[in-house]
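Trainee: Please work out how this folds:
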Amino acid sequence: MASEAARKVLREFEKNGQSVDAALVTWSPETLRKILTEDLPEAQVIVVSNREPYIHNMKDDGVELVVPASGLVSALEPITRACSGTWIAYGGGTADRQMVDEDDRVQVPPGNPSYTLRRVWLTEEEYQGYYLGFANEGLWPLCHIAFTRPIFRASDWEAYEAVNRKFADTVVAEARNERPIVLVQDYHFALLPRMIRERLPEAIVITFWHIPWPNSEVFSICPWRERILDGLLGSSIIGFHTQFHANNFTESVDRFLESRIERADAAISYGGQTTLVHAYPISIEWPAELLATLPDVDASRTSLRERFGLKADVKLCVGVERLDYTKGILDRFQALEELFIRYPEWVGKLVLLQIAAPSRGTLPAYKQLHDECHRYAEELNQRYGSKGYKPVVMVAEHHSQEQVYEIYRAADICMVTSLHDGMNLVAKEFVAARDDEQGVLMLSTFAGASRELLEALIVNPYDPAMMSEALLQALTMTPEEQRQRMRPMREMVRDNNVYRWAGSMLMDAARLRKRSELDRVTTNAERSANANVDNVVSLVERRRMAAGLR
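Mentor: Below you'll find the model as predicted:
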């Protein structure tokens, strides 16, 4: 009976593995729900991230709801809605405490709740040490290799460890049973998977690292490198945007921990547990509903030019990101100046609109970058500007998703010049916004998106001469070539959407769970067989003893 049950589980495992092929499925919220219902029945999905998807802030006229402009949030929010899950995050809004119930929960989205947001409270000291300190002055520059020296303090590490444990306590408190599926997000929680594993050994923990992973030599800089690797290997699955970053992680483990690397299976055996290490390129939710509410391309262009006082005949190049030293904003300005030096006929005919949302402004490196960007923009405007014309328009403000997409639709060129990036969703958002199949994407070779958006103009942001030539190519590209490049990129983003990203991880989780069930059935069968043998041996021994006594 036991062996027959094992064969049945194996047949189900094989059947599901064949029937759900990521390359052939049309990915949607319904697809995710089907995977959960059929392959992970009764599974509770818990998402853990530092940033929350909805923030409540106090205003003079009441409470304001803010949806943060975050690639992580925009990717995970539709997933959590589709799974009716629980999202655990730091509650940093000034009115966040007033909006939760007695269990620190609030149902979201407002007006049409579909999942639970569980807020975690941190002291100012915890936030400073864990988030601004270890995560963003230590791990962020370490992993991005952006020539900004990482800063590691023992006090920051202690805060980081304490906050990870606080989140682990919250995961355990929110888990309805011993077997949740926990999606741990990003570099803020490197220790969390191990902490969850110690208390919920049957949980499936999927950790996704949204930023690059450096080579082992760079990673060795971190004083707590072994602890971080040990923490992450508490995961059932670790995901990265690209295979290159997954390989770097595996090499770091191989160098610093006693482990067995199973390269053919993309797995690491460590401490009696196996962890899968895979690449899952993240994407966006295809914005069909959003685009339907926006003005068309011509109207968007007219509106934006009126807003910023741009002449109708100038070409518009845009950059949209947080003000961060990894994004290559200064290098973008340098490429623009190089173009003007090489091809002065473009002075007066091209404007770079740089949207740079303020970010981590209390950290010295970000303050310095803010000042450098504004100073360089002003220098370019003084050097190449004239009455009624400024070549650089710098806007250091947050923009809503609707405003950002309107900017994309108005642009002739979008520059994504990251010095190092995990994926970069701005590139995919720009492509999705262009339902007119026009516009040119200039994309850094050091952004993960360059592995997928092959029809973009791929550039090296450290080479201003090469970037200026690519900028000239973009400015003079015919509408037909723009269409030939944009069409396949739009197909790629539409088909490889955020639901495929999440669904691929959930399918792997389902396979792990079925494999665990198979192992359990096999183990029970072996125990039963051994017990039968023991019983037979015991019976024979008793009979022999009885015969001897006679």
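Trainee: can we go C-alpha only for contacts and neighbour counts from here?
Mentor: Will do.
Trainee: Check this protein for its longest helix and report it.
Mentor: helix 498-549 (DSSP state H).
Trainee: Counting by contacts, list what that helix packs against.
Mentor: For helix 498-549, the elements it packs on are helix 2-19, helix 29-39, helix 71-83, strand 204-208, judged by 3 or more CA pairs under 8 Å, 6 or more residues apart in numbering; DSSP states H and E.
Trainee: any idea which of those is most buried?
Mentor: Scoring these by mean neighbour count under mean count of other CA atoms under 10 Å gives strand 204-208 as the most buried, with a mean of 27.
Trainee: so what's residue 322 up against?
Mentor: Shown in contact with residue 322 (CA atoms under 8 Å, 6 or more residues apart in numbering): 355, 356, 357, 358, 359.
Trainee: any chance of these in TSV, with distance to residue 115 too?
Mentor: Formatted as TSV, the contacts of residue 322 follow (distance: CA to CA, whole Å):
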residue	distance to residue 115
355	32
356	31
357	28
358	29
359	28
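Trainee: just to revisit the earlier point, among the helices and strands packed on helix 498-549, which comes closest to residue 506?
Mentor: helix 29-39 (7.4 Å; CA to CA).
Trainee: Need the residues that contact the helix or strand following that closest one.
Mentor: Counting by DSSP states H and E, the next helix or strand C-terminal to helix 29-39 is strand 45-48. Strand 45-48 is contacted by residues 80, 83-89, 171, 175, 180-185 when judged by CA under 8 Å, 6+ apart.
Trainee: Quick check: residue 547 vs residue 541, distance?
Mentor: Counting by CA to CA, to the nearest Å, the separation of residue 547 from residue 541 is 10 Å.
Trainee: to compare against the first, here's another:
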Amino acid sequence: MGTADFIVVANRLPVDRSGTEEGEEQWRPSPGGLVTALNPVMRQADGAWVGWPGQADLEVEPFEFDGMQLVPVALSAEDVELYYEGFSNDTIWPLYHDVIAAPRYRREWWQAYVRVNRRFAEAAADAAAEGATVWVQDYQLQLVPRMLRELRPDLVIGYFHHIPFPAYGLYSQLPWRRQVLEGLLGADVIGFQRVADASNFARAVRRQLRYDTKASGIRVPTEDGGARLALAKAFPISIDAEEYIRLAQRPDIVARAAEIRESLGNPKKVLLGVDRLDYTKGIRHRMKAFGELLQDGRLAVEDVTMVQVASPSRERVAAYVHLRDEIEQTVGRINGDFDTMDHTAIRYLHQAFPREEMVALYLAADVMLVTALRDGMNLVAKEYVASRVDNRGVLVLSEFAGAADELGTALRINPHDIEGVKDAIVRAVEMPAAEQGRRMRSLRKKVRDHDVSDWSSEFLEALDAVRRSRS
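Mentor: So this is what the prediction gives:
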């Protein structure tokens, strides 16, 4: 039994290996919403983080980093291929994102998923003190809660699902649908991004397992013939709003935003898309809409430029390789048709940028395009809003992103409706300053009133309530 009273279990550790120096491992903090969200909690609680160090066949002993105890879980190259690229990202990811791409069901992937989930559960069980709280994160580890409960019934276990949970008609395709539900129901609190996701989960539980579900409580039978209550409800995730506000006011970042506009030829309006290169993000849809607006003469390349940042993603999964080719062909075609010597229609950047550069881009952009076909939350929408300390700019937001539930004064779109997307872009480009201000103030209040610390504290309060009910 370990000594940590609070443990996070996630696919990745919150650090990246940056080489070795004189035989010593060198680590740096990794970027990412989850790390930002949980860092403060980890520091307060003197917690441990269980995760994969990010490289295949890397065996590392537990170590301390930035006030956190890190517990690496080693994965072989085969584990990465079968559990991570296979089951997690070629079965679960497409299935849970409404089958935008076809999921593949392979038994050896599932076997690897079970095997690797058990390894994570055992590492957490070994690190946890008596009666500790363990918070499991996301779809790569859906079996961990039950495994952990079997190993350590004394623990209070939470699970948060960062991506959508699909409607029953889709979920029921999964050959291992019962095992996954039973895995998740090992947790005392199961959190989702949207109310609809929690409802989809409860319905799957009713249909598959025939358990009673009332309000957000699910009665899970126990071995002694009784039942315990698992709470399944929405806890929408957010961002560290104050950090974005601070960065947006830094003189060097404000100057960089002006420099970005200058480098684009000072167009009247800049449209921005920022996404992981993923088929769920609707990048092709927004480019198609923009290309048609140029074609129709409703926008002119001299006046409006689109910047698309698409950070590299899952470069060994075939669907992603194909997507990158498609998007780059589209960019080439639109730019070939509409560029002038002085103006480019789409400035496309297939790379990741540090947060400071992202905030400069948010400040430089008049219109933020979030056209996800399906998204658990989409924190980029919230980052853009938090960064707009001038109360200017327009957020065009897909109704299929979780953020649409909270960000009510954005211009909402159905990204499949290309005519509707085109109209929204034109409306955003032409929106008067007073209306921009009215909408943006309302959006910024939402993001500031519910930031990432509220998200984590609400979830942890729900886990504390479970602990109290046991004593």
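Trainee: just to revisit the earlier point, tell me which of residue 547 and residue 541 of structure 1 has more neighbours.
Mentor: Taking neighbours as other CA atoms under 10 Å, residue 547 of structure 1 and residue 541 compare with residue 541 leading, 12 against 9.
Trainee: returning to what we had before: which one of the contacts of strand 45-48 of structure 1 is nearest residue 426 of structure 1?
Mentor: Residue 426 of structure 1 lies nearest to residue 185 out of the contacts of strand 45-48 of structure 1, by CA to CA, at 19.2 Å.
Trainee: Show me what that closest one lines up with in structure 2.
Mentor: If you follow residue 185 of structure 1 across to structure 2 using TM-score structural alignment, you land on residue 137.
Trainee: returning to that earlier point: between the helices and strands packed on helix 498-549 of structure 1, which one is nearest to residue 435 of structure 1?
Mentor: Short answer: helix 71-83, nearest of these by CA to CA, at 20.1 Å.
Trainee: Just put the helices and strands packed on helix 498-549 of structure 1 in TSV and tack on distance to residue 137 of structure 1.
Mentor: Formatted as TSV, those follow (distance: least, CA to CA, whole Å):
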stretch	distance to residue 137 of structure 1
helix 2-19	42
helix 29-39	36
helix 71-83	20
strand 204-208	20
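Trainee: Nearest to residue 416 of structure 1, out of the ones you listed?
Mentor: Of all those, helix 71-83 sits nearest to residue 416 of structure 1, with 14.3 Å by CA to CA.
Trainee: what does that closest one rub up against?
Mentor: Under the contact criterion CA under 8 Å, 6+ apart, helix 71-83 of structure 1 has outside partners 29-30, 32-33, 36, 45, 47, 51-53, 86-87, 114-115, 210, 282-285, 424-425, 498-499, 502.
Trainee: and the helix or strand just after that helix, how far from structure 2 on average?
Mentor: Later in the chain than helix 71-83 of structure 1, the nearest helix or strand by DSSP H and E is strand 86-90. Per the superposition on structure 2, strand 86-90 of structure 1 and its aligned residues are separated by 0.8 Å on average (mean CA distance after the TM-score superposition for structure 1).
Trainee: between strand 86-90 of structure 1 and helix 71-83, how many degrees?
Mentor: Per axes from the mean of the first three to the mean of the last three CA atoms, to 10 degrees, the angle that strand 86-90 of structure 1 makes with helix 71-83 is 150 degrees.
Trainee: which residues in structure 2 does strand 86-90 of structure 1 align to?
Mentor: Mapped onto structure 2 using TM-score structural alignment, strand 86-90 of structure 1 covers residues 48-52.
Trainee: my read: the match of residue 185 of structure 1 touches residue 157, true?
Mentor: No. Between residue 137 of structure 2 and residue 157 there is no contact under CA atoms under 8 Å: 10.9 Å.
Trainee: Looks to me like residue 474 of structure 1 is in a helix.
Mentor: Yes. Applying DSSP: H, G, I helix; E, B strand; the rest coil, one finds residue 474 of structure 1 inside a helix.
Trainee: picking up where we left off before, from the contacts of residue 322 of structure 1, which land in strands?
Mentor: When DSSP state E defines the strands, the subset of the contacts of residue 322 of structure 1 inside them is 355, 356, 357.
Trainee: would you turn those into CSV with neighbour count and distance to residue 346 of structure 1?
Mentor: Compiled in CSV, those are given as follows (neighbours: other CA atoms under 10 Å; distance: CA to CA, whole Å):
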residue, neighbour count, distance to residue 346 of structure 1
355, 21, 22
356, 22, 24
357, 16, 28
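Trainee: circling back: ok, which of the helices and strands packed on helix 498-549 of structure 1 comes nearest residue 493 of structure 1?
Mentor: For residue 493 of structure 1, the closest of those is helix 71-83, at 13.0 Å, according to CA to CA.
Trainee: Can you find the partner of residue 158 of structure 2 in structure 1?
Mentor: Match for residue 158 of structure 2 (TM-score structural alignment): residue 206.
Trainee: so who does its match touch?
Mentor: For residue 206 of structure 1, the contact set (CA under 8 Å, 6+ apart) comprises 181, 182, 183, 184, 235, 236, 237, 238, 239, 505, 509.
Trainee: Next: residue 332 of structure 1.
Mentor: Per CA under 8 Å, 6+ apart, neighbours of residue 332 of structure 1: 415, 417, 461, 464.
Trainee: Was I right to think the second one contacts residue 461?
Mentor: Yes. Residue 417 of structure 1 is within contact range of residue 461, at 5.6 Å (criterion: CA under 8 Å).
Trainee: which residues are common contacts for the two?
Mentor: Both residue 417 of structure 1 and residue 461 are contacted by 328, 331, 332, 444, under the criterion CA under 8 Å, 6+ apart.
Trainee: What's the last one aligned with over in structure 2?
Mentor: Spelled out, it's residue 444 of structure 1. That one, residue 444 of structure 1, aligns with residue 398 by TM-score structural alignment.
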